[in-house]
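> Sequence and computational prediction follow.
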Amino acid sequence: MIDTMLITAMVLFGISIAVALYRIIRGPSLPDRVISMDFIGVNLISAIAVFSVLFQTRAYLEVILILGILAFISTIALSKFIERGVIIERKRDS
């Protein structure tokens, strides 16, 4: 029973990632695309967690942590780029 629910969850995560990928390709604006990329990151983290439970292993938990950190940093960097045009501001002495 639990295996059926986990496989169903994996299928639904795959469908939601496909919908978000469509939103990235056809999104009307750049902020919509950034939100879709963040949504894909969250769904990938969830899918990897379900995959880890399905195969009863802890090997993928480090992957979840790294993917979470990378998704967070990339969302912040793209948001700053949209807002200011640069990611890292440097003060110049001139």
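Arrived safely. Residues are numbered from 1 along each chain as shown.
> can we go C-alpha only for contacts and neighbour counts from here?
Fine.
> can you pull the contacts of Asp32?
The neighbours of Asp32, taking CA atoms under 8 Å, 6 or more residues apart in numbering as the test, are Arg23, Ile24.
> if I look at it, how far off is Ile73?
As judged by CA to CA, to the nearest Å, Asp32 and Ile73 stand 17 Å apart.
> Next: Glu89.
On the measure of CA to CA, Glu89 and Ile73 end up 16 Å apart.
> Show me what the helix or strand hosting Ile73 is packed against.
Following DSSP states H and E, the helix or strand that holds Ile73 is helix 61-84. Using 3 or more CA pairs under 8 Å, 6 or more residues apart in numbering; DSSP states H and E as the contact test, the elements touching helix 61-84 are helix 30-54.
> in stretch 78-94, what's buried?
Leu78, Ser79 (16 or more other CA atoms under 10 Å).
> got another, please set it beside the one above:
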Amino acid sequence: MSNAESLMNIALIVAFVVVVVAQIMCMIRLWIGPSTGDRILALDTMVINAIGLIVLLGIAQGFTIYFEASMIIAMLGFVSTVAYARFVLRGDIIE
């Protein structure tokens, strides 16, 4: 194993740990969030962290299918966040 590969492995491990810690912190915010807006933001940030984990997994394993899956999850996360925020503000989703 060359020096560049070992540095890449260390960087991937550190990135996994950082994103997992961020995900746990978002789960705590989701659980104790005092307002509905805090919970919506926590859910949106959890989607972003999940996308980050999927991309890191794709980098670690070397498969490109993970990047395509992360794009689909990003689109679904955006639409669901907008729909949930609209529901909270207006009481309905479809006008």
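Sure thing, it's come through. Computed from a prediction, not measured in an experiment: that's the story for all the values here.
> residues in the second structure aligned with the helix holding Ile73 of the first structure?
Using TM-score structural alignment, the residues of the second structure aligned to helix 61-84 of the first structure are 67-90.
> Contacts made by the matching stretch with the rest, please.
With CA under 8 Å, 6+ apart as the test, stretch 67-90 of the second structure has contacts from Thr36, Ile40, Leu43, Asp44, Val47, Ile48, Ile51, Ile54, Val55, Gly58, Asp92, Ile93.
> Map the first one across to the first structure for me.
So the one you mean is Thr36 of the second structure. So Thr36 of the second structure corresponds to Leu30, using TM-score structural alignment.
> For its match, give me its contacts.
Ile82.
> quick one: the spatially most central residue of the first structure and Pro28 of the first structure, what's the gap?
For the first structure, the residue sitting closest to the mean C-alpha position, by CA atoms, centre = their mean, is Gly41 at 0.9 Å. As judged by CA to CA, Gly41 of the first structure and Pro28 of the first structure stand 20 Å apart.
> Give me the mean distance between stretch 40-57 of the second structure and the first structure.
When the first structure is superposed, stretch 40-57 of the second structure averages 0.7 Å from its matched positions, counting by mean CA distance after the TM-score superposition for the first structure.
> in that stretch, what counts as buried?
40-57.
> check contacts around Asp44 of the second structure.
By CA under 8 Å, 6+ apart, the neighbours of Asp44 of the second structure are Gly77, Phe78, Thr81.
> Cheers, nothing more for now.
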